[in-house]
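[1] Can you look at this prediction? I've put the sequence above it.
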Amino acid sequence: MPAVWRINNEFGNACILICRTMIGHARDILLSSSLDVVKPSFEMVGRIFSRRIAYHGIFWACVFVFNAFYLGYIEEDIGKTAYGFSIRFPFILGICYLNLYYLIPEYFHANRYVRYLGLLIMLILIVNAVNLWLLDALIDAELCPKSYETYSRFTFTNYSYKLFFLSTITGLTSGIKLSKQYAEQKMQIAHAEKARLTTELQLLKSQIQPHFFFNTLNNLYALSIKKSHLAPEIILKLSGLMSYILYESDEESTPVAKETGHIQSYIDLESLRFGKELIIDFQVQGDTNKRIFPLLLLPFIENSFKYGGKSSLGLIVIKILIRIEDNYLELFTENPYQEYSGSSTMRNNVGIGIANVERRLQILFSKNYTLSISKSNQIFKVYLKIPVS
């Protein structure tokens, strides 16, 4: 078998292996993220249900104690208030829970507000009338305190007073219910959005992998065709970068020193490829123990070589400065850039890697970052400023 065919075959097998690894990695991200979002927690549901019963019990106990005993203590006639409210209490519970678990879900949440309000008013009027009728009928009962007879008569004053109280307690419980549902809905939306952004962030990070590896493999392929003695060294450095990108970059944050160390490895790779045609000015200043999100800087560095290497201006001079100061990291890159026919805008030329990172920056920092990309006099410049911790 000719040597070139053997090299091509080995190169093809390496590409297939890397593709399988990256596809499996992306699949694991999707599956783990989906399970985290949809996996039910029956234990949590049980705790919420038990807490709900406890909260309801405490609320109604406070209402009963206040109306049956505290007001009676103030009026110096606990027997009268306890008797009256004990008879009214089941009617209050009935109208409140009928409203909370039937009228609100069936009509209010269905945006049938007029019908909801009409049914609620009608029920309050009827329940209040039945309640007062029962109190009036029990005036002669042995348990009825004589002092309560005045409050038990079916009169307009008593009806209005009890109607006001019943409407107030119904409105209070409705407000608590709707406020709680609104807060839960906002929380669910926030959790769903956070899960969506987390999944998108992980997928964006995983997209950097094929973009980076295929660019590097193309360079490796070219060296293999030339039977360059540099190919083994490039493979070794690429292996270290692959380990970092595929496995170590899954952490939420990484020290700047670690990120810049792998940037240096990438620069070494490109230096092997370009040889004496390339002049690199790479500097790191400040506290490199600060932590940043992994793989935010590498695409900008890669972009410098990708388009700087296409320049026909002679020597390729690339300047890279990373500076950490006042809890912010600044990245400056500068490389030669030549406009090619068929390219519509500068943004279309910066490649998928930069567009990917821009989206990650938006998710991670919202508006708390600065990214400036410019081109002048055939020099391409990038300035990035992000917070570090």
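    Yep, it's here.
[2] switch to C-alpha atoms for all contacts and neighbour counts from now on
    OK.
[3] quick one: the helices in the stretch 51-200 of the chain?
    71-75, 78-98, 113-137, 149-152, 156-225 (DSSP state H, counting those that start in this stretch).
[4] got the contact list for the very next helix or strand once past the longest one?
    Sequence-wise, the next helix or strand beyond helix 156-225 is helix 231-246, with elements assigned using DSSP states H and E. The set of residues that contact helix 231-246 without belonging to it, under Cα atoms under 8 Å, 6 or more residues apart in numbering, is 22, 25, 209, 213, 216, 220, 223-224, 262, 265-266, 269, 272, 295.
[5] this is the other structure I want to compare:
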Amino acid sequence: MEIELTHNKLAKKELLFQIILHLMVFYFLTIDNVRGKVVYELGWFQVASFSNYILANVLISYVLLPKFFYKKKYLQFAISFLFIVLAVIFIEEFFLDKIFFPETRIADFKGVILSLGESLSVLVTLCGMKIAWDSVNRQKELDQLKIMVKESELSFLNSQINPHFLFNNLNNLYSYAVEQSPKTPEIILGLSGVLRYMLYECREKTVPLLSEIEHLKNFIQLYELQIEERGTVDFKIQNVNNHYQIAPLILNVFVENAFKHSQTGQSEEIQISVSARVNSRGEFEFTCINNFEESEFEENNHHGIGLENVKKRLFLLYPDKHQLTIQKSKNVYSVSLIIQLEEV
């Protein structure tokens, strides 16, 4: 129903556009130059002649263009266009002239050439404006389609976040439950809080920056329980407030990977450092650094679904407005992300 209404609206706009266009062309056709003076020739012959052009333009614009031109059948279009132009000249020279000027006008070669020039100029103008109109509307449709594709892709990427998070944390929770660890209730409570934020507070495209950082803090605390006394986690926040908005759940993956990669082949002296701040230019700067010990399992996990997911989301949400740098050297893995945020 909505699509039908949109098409009806576009059809009304095009009808108005064509009426205005035809009136303008008709106005210029009535202007003549007699001895340096502008003279308006407006009579039944001009009306009949222009009606001939209107009929020809309808055939060209609404039959030939969609049937041949837009399907790239240019030869068929050119031949059909030529036949219509010849028909217009034939009607004007052998019918309209004889009706309105039976004694003064006789069809001859010179008259045919003049009619050809006028017919081509009028029909090319009307046909060209129709092509321009269709091109503008087709570009609008393409732009809307791109937006729909972008939104669909973002929805798909967002739908992967929660399952990915649950997959990793439920495995950890299962291990604690099997060991009957006293920290199991605390982990369940932390997991519940993080999921609540994901499910109920992240439905908009952007969230307040401070809310996202608070969520990240809870997220880190949830993972920090897993390393116990095997290392240290440092989280620094500077100049973060609600004056800025950010896409939700962009930062989780980097923190999650830091904990996962540090624990893969390392049993102690785990060091993870996370910092978040807004600089004087309004850019959000995020860094996440962790140490690790090389292993085949760790090597394969640097290219998991989470990291590829967040790269695609950043590309779609912040095109030309973000800089992501990931470096790995001397058993240190670092992530640096800079995003140009929008103020509220």
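    Received, thanks. It should be emphasised that the depicted structure is a prediction, and the values quoted were computed from it without experimental measurement.
[6] ok, back up a step: can you say which of the helices of the stretch 51-200 of the first structure is nearest to Ile16 of the first structure?
    Ile16 of the first structure sits nearest to helix 156-225 of all those, at 11.1 Å, using Cα to Cα.
[7] now for the closest one, which elements pack on it?
    Applying 3 or more Cα pairs under 8 Å, 6 or more residues apart in numbering; DSSP states H and E, one finds that helix 156-225 of the first structure contacts helix 3-38, helix 78-98, helix 113-137, helix 231-246, helix 298-308, helix 351-365.
[8] if we go to 7 Å?
    In terms of contacts (3 or more Cα pairs under 7 Å, 6 or more residues apart in numbering; DSSP states H and E), helix 156-225 of the first structure is packed against helix 3-38, helix 78-98, helix 113-137, helix 231-246, helix 351-365.
[9] The second one to helix 156-225, inter-axis angle?
    Counting by axes from the mean of the first three to the mean of the last three Cα atoms, to 10 degrees, helix 78-98 of the first structure lies at 40 degrees to helix 156-225.
[10] Would you quantify the distance from the alignment partner in the second structure of Tyr221 of the first structure to Ser181 of the second structure?
    Under the alignment by TM-score structural alignment, Tyr221 of the first structure pairs with Tyr174 in the second structure. Here Tyr174 of the second structure is placed at a distance of 10 Å from Ser181 of the second structure (Cα to Cα, to the nearest Å).
[11] Over to Ile84 of the second structure?
    On the measure of Cα to Cα, Ile84 of the second structure and Ser181 of the second structure end up 87 Å apart.
[12] Nearest residue to the equivalent of Gln76 of the second structure over in the first structure in space, please, no chain neighbours.
    By TM-score structural alignment, Gln76 of the second structure lines up with Arg115 in the first structure. Distances taken as Cα to Cα, 6 or more residues apart in numbering put Tyr107 closest to Arg115 of the first structure, at 7.0 Å, once the chain neighbours are dropped.
[13] all helices of the stretch 201-344 of the second structure, in order?
    Taking DSSP H, counting those that start in this stretch as the criterion, the stretch 201-344 of the second structure carries its helices at 209-227, 252-264, 296-301, 305-317.
[14] returning to that earlier point: tell me, how many residues neighbour the residue nearest to Arg115 of the first structure?
    Look at Tyr107 of the first structure: counted by other Cα atoms under 10 Å, it has 17 neighbours.
[15] What of Ser152 of the first structure?
    21.
[16] from what I can see it touches Ala137, true?
    No - Ser152 of the first structure lies out of contact with Ala137 (Cα atoms under 7 Å); the separation is 8.4 Å.
[17] Identify the residue of the first structure aligned to Leu316 of the second structure.
    Looks like Leu316 of the second structure aligns to Ile363 there (TM-score structural alignment).
[18] Leaving out the residues flanking it, which one is nearest to its match?
    Leu197 (6.8 Å).
[19] Aligned against the second structure, show me the partner of the one you found.
    Match for Leu197 of the first structure (TM-score structural alignment): Lys150.
[20] and Lys328 of the second structure, which of the helices of the stretch 201-344 of the second structure is closest to it?
    Judging the helices of the stretch 201-344 of the second structure by Cα to Cα, what sits closest to Lys328 of the second structure is helix 296-301, at 10.9 Å.
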